[in-house]
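A.B. asks: Sharing a model that was predicted from the sequence below.
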Amino acid sequence: MSIEDTRTTNRLAPIEAGARIPTLDVMRGLAVLGILAVNVVSFGLPFIVYGDADLSPFPVTGANAVARWTVDVFFHQKFITLFSMLFGASIFLVGGEREDEARGRLLRRRLFWLAFIALIHGLGFWYGDVLLLYAGSGLFVMLMRSMPAGALIGIGLGVTLLLGAMQAGTAWMMVAGPPEVVEAMNEGQPQHTMEAVKAAIAAYRSGWAGAMGQNLTSWVFLQGASLSMFVFSTVALMMTGMGLFKSGFLSGRAPTWVYLVLIGLGGTVLALLGVLEWSEATAARGANPTRGLAEAVASFPILVTLAYVSLIVLVVSRGPAWLAAPLRPVGQMAFTNYLTQTLIMTTVFYMPWGPRLFGQVDYVGMWGLVLGVWALQLIWSPLWLSRFSMGPLEWVWRCLSYGRWVPIRKAA
């Protein structure tokens, strides 16, 4: 996720010196809330269910089907894409141009401490941590922060679309390709069963040791996938976000028609995806009524994310101030809110001090939890920032990065 400070007056000014950028704060706020709607499934159900609703212990019908469809259409992959893009922008905001050695050292220290915090988060709480991937990818992307905006956007967006096309082609071929190709492509796929799902649920509910054992297994698998696959798409998205920031797109300096075109394109993809995913959601277990087309369209979340971004920019820069105002404090405390979501959800589902509801809450119930956390963070973020200049975990991270005590309380 994108969790750096947005303060800057010019490219080489210290990050404490300038005013915050409203569009970035609102995007961060929307992203940190939106990603919880996706992550809640991996908090409350085994890892193998996250990617395959057919393995769900609950019937994905009726209200559960609507709940799952809503996530798949409007949230899945859209907000992790936004997180990655904003993190790329934050690398430039903190590190400036490559010739600025002091800010470059600060950026490296921040990425080092981010990786340290990520290890605690992933190993001690929840395997789905994305911060370690971001810290590692950031070390590579920081080398590109003096590239022109056009080159960053061209390379980053080009690679993103290419990877999406490859994923779409693979998804389609695995279902609708020639029989011999379908058989060959599916032969090496892991075959999970409901018995494995029940065993994982029992392990999570058995106590802290069982839950952490399952968490460690999933963490090792996910980090391996991050190093071998996800890092390429993450770096490309970070480059795109950095380029969009340097070009002024993220702060509202592009022509209005550009934002409107992207909203139209993303809206069209979203509408098509909604129809296709509804066919999948209402089909029998194991059926594939769209013959891989739903998965193919879902392979281009960048188009929907850019529509979301364009809508936010227009609302913040050209719309009424009150419309996006509630999201700004949430975005200013995105790091704290992201990790707080983990603490709340792991407490609810499998930590020994909570009710240990792992595997007991269906998709509708999960939406109830998500809405409750959204309300909590929308309320507590502005209350905290009325007294303090940054979130508590942002403050810890900053102190570690600077190697000194940084003031947090606002002046009277």
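C.D. replies: Structure received.
A.B. asks: C-alpha from now on. contacts and neighbour counts both.
C.D. replies: Fine.
A.B. asks: For the stretch 1-150 of the chain, which segments count as helices?
C.D. replies: 22-44, 47-50, 62-70, 78-95, 101-124, 131-141, 149-176 (DSSP state H, counting those that start in this stretch).
A.B. asks: and residue 347, which of those is closest to it?
C.D. replies: helix 22-44 (9.8 Å; Cα to Cα).
A.B. asks: of all the helices of the stretch 1-150 of the chain, which lies closest to residue 190?
C.D. replies: helix 47-50 (10.1 Å).
A.B. asks: which strands and helices sit next to the closest one?
C.D. replies: helix 22-44 (3 or more Cα pairs under 8 Å, 6 or more residues apart in numbering; DSSP states H and E).
A.B. asks: Report all helices and strands that the helix it packs on contacts.
C.D. replies: helix 47-50, helix 78-95, helix 301-318, helix 327-332, helix 334-349, helix 363-385.
A.B. asks: okay if I get these as CSV plus mean neighbour count?
C.D. replies: Converted to CSV, the helices and strands packed on helix 22-44 look like this (neighbours: other Cα atoms under 10 Å):
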stretch, mean neighbour count
helix 47-50, 19
helix 78-95, 27
helix 301-318, 21
helix 327-332, 27
helix 334-349, 21
helix 363-385, 17
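A.B. asks: Quick one: these as TSV, columns for distance to residue 249 too.
C.D. replies: Formatted as TSV, the helices and strands packed on helix 22-44 follow (distance: least, Cα to Cα, whole Å):
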stretch	distance to residue 249
helix 47-50	34
helix 78-95	11
helix 301-318	8
helix 327-332	18
helix 334-349	21
helix 363-385	26
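A.B. asks: Nearest to residue 288, out of these?
C.D. replies: Judged by Cα to Cα, the one of the helices and strands packed on helix 22-44 that comes nearest to residue 288 is helix 47-50, at 17.1 Å.
A.B. asks: Contacts for that closest one next, please.
C.D. replies: Around helix 47-50, the neighbours that count as contacts under Cα atoms under 8 Å, 6 or more residues apart in numbering are 41-42, 55-56, 192, 197, 218.
A.B. asks: among those, which ones are buried?
C.D. replies: Neighbour counting by 16 or more other Cα atoms under 10 Å classes 41-42, 55-56, 197, 218 among the contacts of helix 47-50 as buried.
A.B. asks: Need the three-state assignment for the closest residue to residue 287 other than its chain neighbours.
C.D. replies: Excluding its sequence neighbours, the residue lying closest to residue 287 (Cα to Cα, 6 or more residues apart in numbering) is residue 280, at 7.7 Å. Here residue 280 is recorded as helix under DSSP: H, G, I helix; E, B strand; the rest coil.
A.B. asks: try this one next to it:
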Amino acid sequence: MSESPPSAGPIDNSERVHTLDALRGFALLGVFISNSLNWFNGRQMMPREQALALAASPLEIGVSSLFALLIEQKFVTLFAFLFGLGFALQMTRAEGRGTSIVPVYRRRLLVLLGIGLVHMFAIWVGDILSTYALVGFLLLLFRKASEKTVLVWAAVLLFVLPVVFSVGQRVLPVLMDGAAATERAQKATREEDASRRAEYLAGLSSDSVVTSQRANAHYGWAAFSNPGRPILLSIILGRFLVGLWAGRRGLLQDVERHRPLLRKLAAWGLGVGGVIGLFVMALNLAYWGVANPPGWLVWMRIVKDVGIVFLGSGYAAAFALLFQKERWRKVLGVFTPAGRMALTLYLMQSVMSLCLYDGWGLGLVARTPPSLTVLLSLAGFAVQVAFSHWWLARFRFGPVEWLWRSLTYGRFQPMRPVPTAAPAAN
């Protein structure tokens, strides 16, 4: 670890930007609801007919629609923004010490990659940490880029490359093999995917921990060959760059100085993102339960992705503005400890959910409608918030955060807060 300067180390609590911690905790709530509703309860693995049957009542359709409008992908976007913004903060602090961010940041990502891979194959296939770590290395390429360059690349990665990939996946096979052969190949791929999901769902329903986790690892390995993975990587890097731009501008670190811009971002983000979200929701309701919706709906993903970025940005700006008001800070500050130990809580959410949904636990997989899934997520997160308040009243870091920092800096970090010296008596 000799290449790391002696001054490099975790920041003290007094140096933390509490707005970012609270926003990260808020984002973690949305991520938990999203993962629970799409993955942990088995919805992604169920046949379409079974999933629709669980959400057939007006209440469940309403919950699913509101989830798609307000939560789905928006909070994951927030998390990615904050990852890029965190990179900007670390870069600024490294420059303040007169050192390079590269050595420590590279080790930080390697440790995160290891944690993510263990999470993916030993606990839950939907891990995002390993992907964040791999894409995070690409952020290093932009550490000296201008703000304009960062924004241009963000726009290309978010809105241009996904379209190019999508068109290429649909058009090139037709040009090379013909429409009939392409349709046969796509049908075979869909059948293979359905078989793989059914096998995974059967594993999750097993009353054996070994069987369910073996099915998880097998499905996780197959996920690496997903042809849509380049689109995901492009979108994640684009979101990172938006966060990098915001971090360089200091938008969320110095809210008062950027209040006019944040107000515009909140208004445009919530307005444009909300309108697009309502439009997409109306289309989803119009074709709810339709076995073979029209093919042109595939291209609505582009419009949807634009709305997600706008709404995610609007959430971040509105949250930061509200956090400056004392009354709102007391309410939103509840999320701050959860944001400080978000990595621990993210991994804990996976373990809690396996205990709830897998067959060896309570066996709720493929049985809970959207409304119950959301309620279970809210209850579980409330427990996590209480736990984070209790833990950080006694320790400096969450347990996984401590491991991450200790491995990154090559030395054990003190877990107990350092007591401040008492003022001298007069």
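C.D. replies: Arrived safely. Keep in mind the model is a prediction, meaning the values are calculated, not measured.
A.B. asks: TM-score of the superposed pair?
C.D. replies: The TM-score (TM-score structural alignment, normalised by the length of the first structure) is 0.83; 392 aligned residues with a Cα RMSD of 3.4 Å.
A.B. asks: Rebuild the helices of the stretch 1-150 of the first structure as CSV, extending it with distance to residue 258 of the first structure.
C.D. replies: Formatted as CSV, the helices of the stretch 1-150 of the first structure follow (distance: least, Cα to Cα, whole Å):
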stretch, distance to residue 258 of the first structure
helix 22-44, 16
helix 47-50, 35
helix 62-70, 27
helix 78-95, 18
helix 101-124, 32
helix 131-141, 26
helix 149-176, 15
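A.B. asks: right, and the ones you listed - which one's nearest residue 204 of the first structure?
C.D. replies: Among the helices of the stretch 1-150 of the first structure, if distance is taken as Cα to Cα, the winner is helix 22-44, at 9.7 Å.
A.B. asks: Now flag whichever of the contacts of helix 47-50 of the first structure is closest to residue 363 of the first structure.
C.D. replies: The nearest one, if we look at these relative to residue 363 of the first structure and count by Cα to Cα, is residue 41, at 7.8 Å.
A.B. asks: Give me the nearest residue to the closest one, chain neighbours excluded.
C.D. replies: Nearest to residue 41 of the first structure is residue 50, by Cα to Cα, 6+ apart, at 6.1 Å.
A.B. asks: so which of the contacts of helix 47-50 of the first structure comes closest to residue 74 of the first structure?
C.D. replies: Using Cα to Cα, the contacts of helix 47-50 of the first structure come closest to residue 74 of the first structure at residue 41, 15.1 Å.
A.B. asks: Does the closest one touch residue 367 like I think?
C.D. replies: No. The pair residue 41 of the first structure / residue 367 is not scored as a contact, 9.7 Å apart, by Cα atoms under 8 Å.
A.B. asks: picking that back up, any idea which of the helices of the stretch 1-150 of the first structure is most buried?
C.D. replies: Greatest average neighbour count among the helices of the stretch 1-150 of the first structure goes to helix 78-95 (a mean of 27), per mean count of other Cα atoms under 10 Å.
A.B. asks: Counting by contacts, list what that helix packs against.
C.D. replies: Using 3+ Cα pairs under 8 Å, 6+ apart: helix 78-95 of the first structure touches helix 22-44, helix 101-124, helix 131-141, helix 231-247, helix 301-318.
A.B. asks: Out of those helices, the one nearest residue 60 of the first structure is which?
C.D. replies: Go through those one by one with Cα to Cα and the one that ends up closest to residue 60 of the first structure is helix 22-44, at 13.1 Å.
A.B. asks: Identify the residue of the second structure aligned to residue 317 of the first structure.
C.D. replies: Under the alignment (TM-score structural alignment), residue 317 of the first structure maps onto residue 324 of the second structure.
A.B. asks: ugh, wrong one, residue 68 of the first structure
C.D. replies: Counting by TM-score structural alignment, the partner of residue 68 of the first structure is residue 64.
A.B. asks: Next up, the contacts around that match.
C.D. replies: 55, 370.
A.B. asks: Then residue 333 of the first structure?
C.D. replies: 3, 381, 390-391, 394.
A.B. asks: Aligned against the second structure, show me the partner of it.
C.D. replies: Applying TM-score structural alignment, one finds that residue 333 of the first structure aligns to residue 341 in the second structure.
A.B. asks: which residues touch the residue sitting nearest the centre point of the second structure?
C.D. replies: Geometric centre of the second structure, nearest residue: residue 76, 3.2 Å, by Cα atoms, centre = their mean. By Cα under 8 Å, 6+ apart, the contact set of residue 76 of the second structure is 27, 30-31.
A.B. asks: rerun that using 7 Å as the cut-off
C.D. replies: residue 31 (Cα atoms under 7 Å, 6 or more residues apart in numbering).
A.B. asks: Tell me how far the counterpart of it in the first structure lies from residue 389 of the first structure.
C.D. replies: In the first structure, residue 76 of the second structure lines up with residue 80, judged by TM-score structural alignment. For residue 80 of the first structure, the distance to residue 389 of the first structure equals 26 Å [Cα to Cα, to the nearest Å].
A.B. asks: I'd guessed residue 246 of the first structure sits against residue 150; true?
C.D. replies: No. Between residue 246 of the first structure and residue 150 there is no contact under Cα atoms under 7 Å: 9.0 Å.
A.B. asks: related to what we said a few turns ago, after alignment, which residue of the second structure pairs with the residue nearest to residue 287 of the first structure?
C.D. replies: In the second structure, residue 280 of the first structure lands on residue 284 (TM-score structural alignment).
A.B. asks: cool, residue 90 of the first structure as well?
C.D. replies: Using TM-score structural alignment, residue 90 of the first structure pairs with residue 86 in the second structure.
A.B. asks: Name all residues that make contact with that match.
C.D. replies: Going by Cα under 7 Å, 6+ apart, residue 86 of the second structure touches no other residue.
A.B. asks: thought the residue nearest to residue 287 of the first structure was touching residue 289?
C.D. replies: Yes. Contact between residue 280 of the first structure and residue 289 holds when scored by Cα under 7 Å: they sit 6.2 Å apart.
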